[in-house]
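In: can you look at this prediction? I've put the sequence above it.
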Amino acid sequence: MKTKAVRLYGKMDLRLEEFELPEIKDDEILVKVSADSLCMSSYKAAKLGEDHKRVPDDVADNPIIIGHELSGEIVQIGEKWQGKYKAGEKFSLQPAINYKGSMDSPGYSYKYCGGDATYMILPPEVMIMNCLLPYRGEGYFNAALSEPYSCVIGACRSLYRTDRQKHIHYLGIKEGGRMAILGGCGPMGLAAIDYALAGEFRPRQLIVTDLDNQRLQRAQSIFGPIAEKRGISLLFINSGELDNPHQFIMRLTENEGFDDMLVMVPFADALELGESLLGFNGCMNFFAGPTDEKFSARLNYYDVHYTEKHIIGTTGGNVDDMTEALELMESGLLSPEVLVTHIGGLDAVAEATLNLPAIPGGKKLIYTGLSLPLTALNDLPELAENSRLFKELAEIVKRNNGLWSVEAENYLLENGEKI
């Protein structure tokens, strides 16, 4: 059968093409992709091309399909997996396969497996490593966003503190402790806030910094009521407007500092501020991925020694993290719609991916079976004047407090132009 997909041929060379998929083998599965969320990691892969660690050296001759934050439905199942999966079942996919130590990953390494496609073939290692995960909730965009949520869940699960009496490490957010998320109003920061308010272990105080007042206000309006309902003190701060951010924020912790911290931006001053704000036995996770191989920041080793600070970094999530994300979404505890600021069709992927750092807002959600220019949700009212589709979507988004929703998704999938 034929598929349409966005394929990477080399550095900054993405092409939307239609081509034939081979018949699946007994240990493969054919799936229909419904939604894919664009990730900055795909931009990095496009920028580096064959120099990227996960992209094959021969990508110019054997292009790969990009996209790894995806969801859809199972279409055809190879004989080996027929007792485990069902046709028509909704799914999401954990791209960090780690099969036999290989770095091969959907969206980076495979000729027929990537999220920016109408149909794709799952190689056997996806199923062997239990990376094909069922989704029993409503809609598709939630499941597609479970991958970025798995990354922040993995980051939070990796935070730790030690027992001073025994050589024991305690993993995860400190229950009832103090937590900070620096640079926390981008899409991944919003996911981290959402999880900190919803996960098994929750802080009593959460402080989030950013430099953009509009993003801070949006996050406050969304998460403020949730935090209040769950008994968590949540405060948003524009650290760029403070003469002395360290002094101001430390006072908010009664000069105790933070037990847990995530740094969501690759800036030296953010890392240095974060380390200075850590309390005794606190842990800071440098989550943001820099592109500069020599990126560095100053570290107070005196404090590291005498106040037993822990500095770590994580990238990506695993199957357990993604399973937790899907379960929290199915239970309604997470609000992935807060991440979405743009929608588009498969024909918008190449240009949007190559320009992703310059496009403001949060997640760019792609419906792979549709033809649709990348469209900001905030622009829907203006576009509604000349489009019935946008008029209806604008009204649905307005009813849902300016957020994307399963209702909006269903309307778009039913009425949008097929690609």
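Out: Sure thing, it's come through.
In: hey, let's count contacts and neighbours off CA atoms from now on
Out: Fine.
In: residue boundaries of the helices in this structure?
Out: Remark: helices assigned in the chain by DSSP state H are 40-48, 124-128, 141-144, 146-158, 187-198, 213-229, 245-252, 268-277, 301-306, 319-331, 349-354, 380-383, 388-399, 406-415.
In: can you say which of those is nearest to Asp259?
Out: Asp259 lies closest, by CA to CA, to one member of the helices of the chain: helix 268-277, at 9.3 Å.
In: list the buried residues for the closest one?
Out: For helix 268-277, the neighbour count (16 or more other CA atoms under 10 Å) marks 270-271, 273-277 as buried.
In: now swap in stretch 133-142 and tell me
Out: Within stretch 133-142, the residues that qualify as buried by neighbour count (16+ other CA under 10 Å) are 133-135, 139-142.
In: list the contacts of it.
Out: With contacts defined as CA atoms under 8 Å, 6 or more residues apart in numbering, stretch 133-142 is touched by 34-37, 71-72, 89-94, 143, 323, 326, 329-330, 336-337, 365, 406, 409-410.
In: 7 Å instead?
Out: Stretch 133-142 is contacted from outside by 34-35, 71-72, 89-93, 143, 326, 330, 336, 406, using CA atoms under 7 Å, 6 or more residues apart in numbering.
In: what do you get for stretch 176-184?
Out: 189-190, 202-210, 258-265, 270.
In: what of stretch 20-36?
Out: So stretch 20-36 is contacted by 1-3, 67, 69-81, 115-124, 140-141, 144, 365-369 (CA under 7 Å, 6+ apart).
In: tell me the contacts of Gln205?
Out: Going by CA under 7 Å, 6+ apart, Gln205 touches 177-179, 232-234.
In: no wait, Leu132
Out: Taking CA under 7 Å, 6+ apart as the criterion, Leu132 is in contact with 91-94, 126.
In: second structure follows, compare the two:
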Amino acid sequence: MTATAQPTPATMRASVMTGVGELRIEDRPVPAPGEHQVLVEVAAVGVCGSDVHYYRHGRIGDFVVDAPMILGHEMSGRIAAVGPGVDPQRVGQRVAVEPQHPCRRCPQCKAGRYNLCPHMEFYATPPVDGAFCRYVLIDDDMAHPVPDSISDDAAALLEPLSVAIATMRKANVRPGSSILIAGAGPIGVICAQAARAFGAARIVVTDLVPSRRDMALRFGATDVLDPTAVDVSAIEPVDAFVDATGVPAAVVSGIKAVGPAGHVVLVGMGADEYALPVSHIANFEITVTGVFRYTDTWPAAIHLVASGAVDLDGMVTGRYDLEHVGEALDSDSDPASLKSIVMPS
């Protein structure tokens, strides 16, 4: 039996992507929570680079938008109703949503790598709808309670912070570490904050745009570089390199800046294939890996924000309603824009 604080409406408004560069407002049915599910009334949704990529290109690699789809997967809200098997006391609870539904039965899930579940249903990844709408469903254990000290905006941005936490874990960042981050966009800046929170002593961020480099300094970088003015591969070697650009030249120069037994984590979306400096990787025994979402990162993310170690509210540079989702998706063209928020309610 479903438990609700008050009756939910039968329909809701949603911003639906109907084609490349095309959006329209539609009325959609409000879904009912099933067993071990909760219905979340969405408060805030961060705009991610993947949302922008789907909107502009209609695909990311093998994921193709071939039917109308709701974008948005960085979200927070309030539990409006719960399905069977969920404590009815959760109704009204403020939550940050981990936007994925793994099968929980495959070898990857059982090994604790549920982010690699081949049956994953991930918000705003074709054909699964996202959160540019008023209500969403999620498994109850993927709706993480947040304290009142964390705003709705910051609770939504726990999702990209989770990417950064997963990245720092793979980069083996520890107190006293040094790290190079290519790109001072939203993920690069959040990675700089996460690196500082993990104890990195030297955090070098590269970006072509001066205002972005200044922003990186505000949010944790100890040094910033213009990669067109400095040979990044020749800087004092670092323990770890994180690419948040997807640009082959940035990846190659970043790898060459990594010292012996260092770690490289590829986060940015770019070309599917490109040449790497294999002799440097082999001779220095450098570990090169990627990050595909996250596992078990929300507790750490909540702690980092609640403790003040990471500032997510300060990254918000614009807020938009459902009628202006297109403007939110295009806001990345402004160098002063860092993180845009859509408020569906």
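Out: Looks like it arrived, so ask away. Every value quoted in this text rests on a predicted model; they were computed, and no experiment measured them.
In: how close are the two chains, by TM-score?
Out: Overlay of the two chains. TM-score (TM-score structural alignment, normalised by the length of the second structure): 0.84; 321 aligned residues with a CA RMSD of 2.4 Å.
In: if we can go back for a sec, wait, which of the buried residues of helix 268-277 of the first structure is closest to Asp51 of the first structure?
Out: Nearest to Asp51 of the first structure, judged by CA to CA, of those is Leu271 at 27.7 Å.
In: show me what the closest one aligns to in the second structure.
Out: Using TM-score structural alignment, the partner of Leu271 of the first structure in the second structure is Val251.
In: contact partners for that match?
Out: Per CA under 7 Å, 6+ apart, neighbours of Val251 of the second structure: Asp243.
In: and it, how far from Met17 of the second structure?
Out: Separation of Val251 of the second structure from Met17 of the second structure (CA to CA, to the nearest Å): 32 Å.
In: what does Arg212 of the second structure give?
Out: Arg212 of the second structure is 29 Å from Met17 of the second structure, by CA to CA.
In: could you do Thr289 of the second structure as well?
Out: Distance, Thr289 of the second structure to Met17 of the second structure, using CA to CA: 32 Å.
In: kindly report the same for His101 of the second structure.
Out: Counting by CA to CA, the gap from His101 of the second structure to Met17 of the second structure is 22 Å.
In: compare these two (neighbour count), which wins?
Out: Met17 (24 against 17; other CA atoms under 10 Å).
In: spatially nearest residue to that one (excluding sequence neighbours)?
Out: Leu23 (4.5 Å; CA to CA, 6 or more residues apart in numbering).
In: which one in the first structure is aligned with the one you found?
Out: Aligned by TM-score structural alignment, Leu23 of the second structure pairs with Leu14 of the first structure.
In: now do the contacts for its match.
Out: 6-8, 350.
In: how about those residues in CSV, adding distance to Tyr195 of the first structure?
Out: Shown next, in CSV, are these (distance: CA to CA, whole Å):
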residue, distance to Tyr195 of the first structure
Val6, 31
Arg7, 33
Leu8, 33
Ala350, 30
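In: and those residues, which of them are in strands?
Out: Mapping the contacts of Leu14 of the first structure onto strands (DSSP state E) picks out 6-8.
In: narrow the contacts of stretch 20-36 of the first structure to those in strands?
Out: 2-3, 70-77, 119-122, 365-367.
In: can you count the residues close to Ala35 of the first structure?
Out: By other CA under 10 Å, the residues close to Ala35 of the first structure number 32.
In: sorry, slip of the keys, the one I care about is Ala96 of the second structure.
Out: Look at Ala96 of the second structure: counted by other CA under 10 Å, it has 30 neighbours.
In: one step back: among the ones in strands among the contacts of stretch 20-36 of the first structure, the buried ones, what's the ChimeraX command?
Out: The ChimeraX selection below is limited to those of those classed as buried (16+ other CA under 10 Å):
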select :70,71,72,73,74,75,76,77,119,120,121,122,365,366,367
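In: next up, the contacts around the counterpart of His263 of the second structure in the first structure.
Out: By TM-score structural alignment, His263 of the second structure lines up with Cys283 in the first structure. By CA under 7 Å, 6+ apart, the contact list for Cys283 of the first structure reads 159-161, 259-261, 309-311.
In: tell me which of these you also see in the second structure.
Out: Mapping the contacts of Cys283 of the first structure onto the second structure (both residues aligned by TM-score structural alignment, their matches' CA atoms under 7 Å) leaves 159, 259-261, 309-311 still in contact.
In: any quick PyMOL command for the buried ones out of the residues you listed?
Out: To isolate the buried members of those in PyMOL, using 16+ other CA under 10 Å:
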select buried, resi 159+259+260+261+309+310+311
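In: go ahead and confirm Ala3 of the second structure touches Ala81.
Out: Yes: assessed by CA atoms under 7 Å, Ala3 of the second structure is found in contact with Ala81 at 5.4 Å.
In: common neighbours of these two, please.
Out: Here Ala3 of the second structure and Ala81 have no joint contacts, going by CA under 7 Å, 6+ apart.
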